[in-house]
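Enquirer: Based on what follows, work out the 3D shape:
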Amino acid sequence: MPTTTAPATDTIGLWNLAAERPDLVAVVDPDGTEVTYGELAGKANAYARGLQALGLETGDAIVVLQPNGSELLAAYFAAIQSGLYVVMVNWHLVGPEVAYIIGDSGAKAFLAHERFTDVAVAAADEAGLAADGRFAVGAVPGFRDVAELAAAGGEGRPERRTAGSPMLYTSGTTGRSKGVRRPLTGADPDTVPAASTWFFGIFGLKPFDGHVHLCGSPLYHTAVLNFVAISIQLGHPAVLMDRWDPERMLALIERHRVTHSHMVPTQFRRLLALPEDVRERYDLSSLRNMIHGAAPCPHEVKRRMLDWWGPVVTEYYAATEGGGTAISGEEWLRKPGSVGRPWPGSTIKVLDDDGAELPPGEAGTVYMRMGDSSFEYHRDRAKTEKARVGNLFTLGDVGYLDEDGYLYLHDRKNDMIISGGVNIYPAEIENELVLHPKVADVAVFGVPHEDWGEEIKAVVQPAEGVEPSDRLTEELLEYARGRLARFKLPRSIDYTEALPRDPNGKLYKRKLRDPYWQGRERSI
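Expert: Next up, the predicted model:
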């Protein structure tokens, strides 16, 4: 179990902790190896020196294609202390997609892992990345071992130290993904940004205090990386999983006395599917705040998790671009279905199509802002401007605020179905169908209809051992008739072995919907 005793002072930050308590555990790798603050900071220093020896200057970018582990975190902290932008790449992407990100970000170094050899080589070649900018953990043809990068720049901290930043690429569900590039602050990397301690404060997470973070999702996700990086900066050891497994997660919680984690509803459903005797086998009394977001959570699933874990389940709604809401488990029981009220300093407004603010209870497009922060989609001013109304921006979600300022979401505007002039929100239908015991996952969307414009289609991933059939379709439709108004009922159901979701639970619905619209144009 990681050592979590606080140092004699209130000092926080990777490099400060490495100096004062070098033997304090910072990371537990997926294979169980404990990595101390001294070891992690030392490797981050070595990589930063090596990158500067290559000629990288403040504002340059590196791309990282690696699985969860301390090697990835060392590369991240190397960039964060040397004024570089760091792009964590989704390792489900193929070579040309990674090549696009390397080229679009202007990356001058690429740190890959041998697990992704084929993609790494194809991407580096297509992007035309110089041979001296290619490094790998393990053996990758044409890439130098990262040990050579670490040995290139001498001893100690890098000569130039100034805060860098993640460069985040939003999901490419509507074409090429776009990088969100924030201006560098010029801050001292030894100083933990106030925004980090403030953000964790939203969830009641303070430095040390016996906290241990569990990471069960890939670190290329924005929120996942944020939670792990901030945890380490605040003295919370981060326990990393390589492949998420529900019972393995429960075992790690018990073994390491985990206090907080970042989760998605898909993981909740798989945890609840465990046999009751398995769920009762593990001691989860250490849990203080299990935080979830990224995808809508069916109400029944949320209630069952609260019944099991108690009011430690907290939900939030946020954007890579900035701003968001949060709601505790206790609040959610009073306001079921809400994603909460705005964070301190965050503004949430619901606007109509003309940009006018709507009153409580009336649905429109959700816009937000975080303080005076600004961002732009890298090399895409048109997308930046399209997402804005004044100093507010939107993710395209539709929802409403109640009289108490709590936000409720209906769906993404692009996913909304307009059938016979009536607005229908697929998430409401999905949240009912997914509760059927023969359904493992479901997506609902509109398909062309000559008279109505669109009709409702459901695509179902059957539960394990369940075969698609006309009888199953009728069973699911009969189930839906008892839970949904007639105009919300799917007119047909198709089946698939697995829905196109990423490991963080995000559904790429367009991949399912587009074939039905081939040769036609949706009005939304």
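Enquirer: from here on, contacts and neighbour counts on C-alpha atoms
Expert: OK.
Enquirer: Tell me which residues are up against stretch 167-175.
Expert: Contact with stretch 167-175 is made by 85-88, 177-182, 222, 320, 508, 510, as judged by Cα atoms under 8 Å, 6 or more residues apart in numbering.
Enquirer: for comparison, sequence B:
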Amino acid sequence: MEKFEHIVRSAFDDFIPGPANKIALTPISTLARAARVFPTKAAVIDGNRCTTYAEMNRRCHQLADVLCKSGVGAGDVVSIMAPNVQAMIEAHFAVPMAGAVLNTINTRLDTNAVIAILHHAQARVFFVDEEFAAVANAVRSDSSLDILVIDIVEDDHTKGYEAFLAKGDPCGELPEIVDEDAAISLSYTSGTTGDPKGVVYSHRGAALNALGNALSMGFGPSSTYLWTLPLFHCNGWTHCWALAVVGGTQVCMRKTEPATVFNLIAKHSVTHLAAAPVVLSMLIHAPESDRRRFDHVVRIATGGAAPPSAVIKAMEDLGFSVTHLYGLTETYGPNLICEPQKEWANLPLSERARLMARQGVPHPLVGDVSVRNPDDMVPLPWDGLTIGEIMVRGNTTMKGYLKNPEATAKAFTGGWFRTGDLGVTHPDGYVEIKDRSKDIIISGGENVSSLEIEEVLYLHPDVMEAAVVARPDPKWGETPMAFITLKPNTVRPTPEALIVFCKERLAGYKTPKHFEFGDLPKTLTGKIQKNILRERVAELLNEENTVH
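Expert: Reported below is the predicted structural model:
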């Protein structure tokens, strides 16, 4: 028997992959297929400009060709700083076609931060939209940078980006992608310390993430996707490549404004979009004059904080179906999706919202996501109660941090990517975040989830945004403190009224006793900065101690 098994193994080992049965996985190959299958179909709509898949394929080939002729080679970095315009989508295909690495830069960064990124990445080319002319001029005048700066000038084909692209040969020979593990993109994340890290994605990871997103989001040939999510953020969650997989249409939007969102949805029969929670809030609170009604349901995916039931209800009333996602820059954007189950539709809103607010299950091509004890790496029971760290491993986890092996090794300790998020796994296999490890509040020895309290505060009719952090307490160690942004034209509720409201829905020890009202500080990608709120708590305590 042992001899037979050895012969079988050896026989199968005789097969060596070759060009006939193995080519490198890459998302850019999807564009050539789309141009072949859907040549006359709209690939990108940008204002009054509509580009077909055949035209898109030709333009990207031209841009890749002229990049190669300009000396860009394998592993070179090409940076771009632009809103959600057609050039940003084309760069996602053309730069990797040239064998280079695409670096999309956050459009909200200041000039010094942009220059620091260009230095760290050693970028060879910098495409920059005319909206950021001051940044372009500063880069040009920086003698320490050896970089070609090309302006993206809207509606002008005689100079800048369009003139540069026109120099390319649509039939020029491009380098073959032979290593699917080669870098395809570089995205910078500030993290929690303000120390930027360059997150590197591979062709393989990007291809599989795009396919996984197409499956989990229900993209198809009839899909029309509106770019409300910044394309600079995790390469637009790889959605630009995912839409090409199925031959869908992408609609550009230079600036996310409620009136524009509603108008474009109605005009182009948009079926999908993705956005941070702040965009949902913008749409919900948009004046009636900015809203447009449409005769179909639009699927909107949102990451970040779980959408409270009040937000889900308000979005559904506007004609949107909300899907909650979870992920990080290090996981190519979302890698968990709260996959809706058929039976949820018949549940009361409060129960349905509770299920929909969970972070969910891995999308089809992630690999594995597990809630584990961060100390001994033991997987924790699926009881919805035992809190551990959410960990990820698989095809759609970053290659690592550029030029930072120490940070890469720390992130991959124990053979998993350590997210730093604390959560539980429910008996049905759905993961739910309970807090960031640094955001959990320990009151009288009990763990208190700031997210749970925020969910309750969002139910209050006058609350538009809420964030909860720990406030040091001499008796309990820590108690929750709430920072609240009120809806326009509302009367500020008293702390006593808010305490009563919370106590009707929360255990007493979870109820905030301290409140502050005003705009919440946010990161450049729209996330609430709890580190600044914690600093504000320290200031308040210092003021109180000074008075006493």
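Enquirer: related to what we said a few turns ago, now the buried members of the contacts of stretch 167-175 of structure 1.
Expert: Neighbour counting with 16 or more other Cα atoms under 10 Å marks 85-88, 177-182, 222, 508 as buried within the contacts of stretch 167-175 of structure 1.
Enquirer: Run the chain-centre distance for stretch 539-548 of structure 2.
Expert: Stretch 539-548 of structure 2 sits 39 Å away from the centroid of its parent chain (Cα atoms, centre = their mean, to the nearest Å).
Enquirer: sorry, back to before: and the buried ones among the contacts of stretch 167-175 of structure 1, which of them are in helices?
Expert: residue 222 (DSSP state H).
Enquirer: Show me what residue 63 of structure 1 aligns to in structure 2.
Expert: Matched by TM-score structural alignment, residue 63 of structure 1 corresponds to residue 79 in structure 2.
Enquirer: Toward the C-terminus, what is the element adjacent to the stretch of helix or strand its match belongs to?
Expert: If you go by DSSP states H and E, residue 79 of structure 2 is part of strand 77-81. If you walk from strand 77-81 of structure 2 toward the C-terminus, the next helix or strand you reach (DSSP H and E) is helix 86-97.
Enquirer: Mean deviation, that following helix versus structure 1?
Expert: Superposed on structure 1, helix 86-97 of structure 2 shows a mean distance to its aligned partners of 1.6 Å (mean Cα distance after the TM-score superposition for structure 1).
Enquirer: by contact count, what packs against that helix?
Expert: If you count contacts as 3 or more Cα pairs under 8 Å, 6 or more residues apart in numbering; DSSP states H and E, helix 86-97 of structure 2 packs onto strand 42-46, helix 53-69, strand 77-81, strand 101-104, helix 239-246.
Enquirer: looking at those, which is closest to residue 152 of structure 2?
Expert: strand 77-81 (9.3 Å; Cα to Cα).
Enquirer: relative orientation of that closest one and helix 86-97 in degrees?
Expert: Between strand 77-81 of structure 2 and helix 86-97, the angle comes out at 170 degrees (axes from the mean of the first three to the mean of the last three Cα atoms, to 10 degrees).
Enquirer: what comes into contact with strand 77-81 of structure 2?
Expert: The contact list for strand 77-81 of structure 2, computed with Cα under 8 Å, 6+ apart, reads 88, 91, 95, 100-107, 118, 121-129, 132, 232.
Enquirer: do the same with stretch 69-77 of structure 1
Expert: If you take Cα under 8 Å, 6+ apart as the criterion, stretch 69-77 of structure 1 is touched by 27, 29-30, 35, 40-41, 43-44, 47-48, 64, 66, 86, 111, 137, 229, 240, 242.
Enquirer: and what of stretch 397-413 of structure 1?
Expert: 325, 337-342, 349-350, 359-366, 395-396, 425-428, 524.
Enquirer: redo that, cut-off 7 Å
Expert: 337-341, 350, 360-366, 396, 425-427 (Cα atoms under 7 Å, 6 or more residues apart in numbering).
Enquirer: and it, which stretch of structure 2?
Expert: Across structure 2, the stretch matching stretch 397-413 of structure 1 (TM-score structural alignment) is residues 421-437.
Enquirer: One more: stretch 254-265 of structure 1?
Expert: So stretch 254-265 of structure 1 sits over residues 266-277 in structure 2, by TM-score structural alignment.
Enquirer: Start and end of the matching stretch, how far apart?
Expert: 22 Å (Cα to Cα, to the nearest Å).
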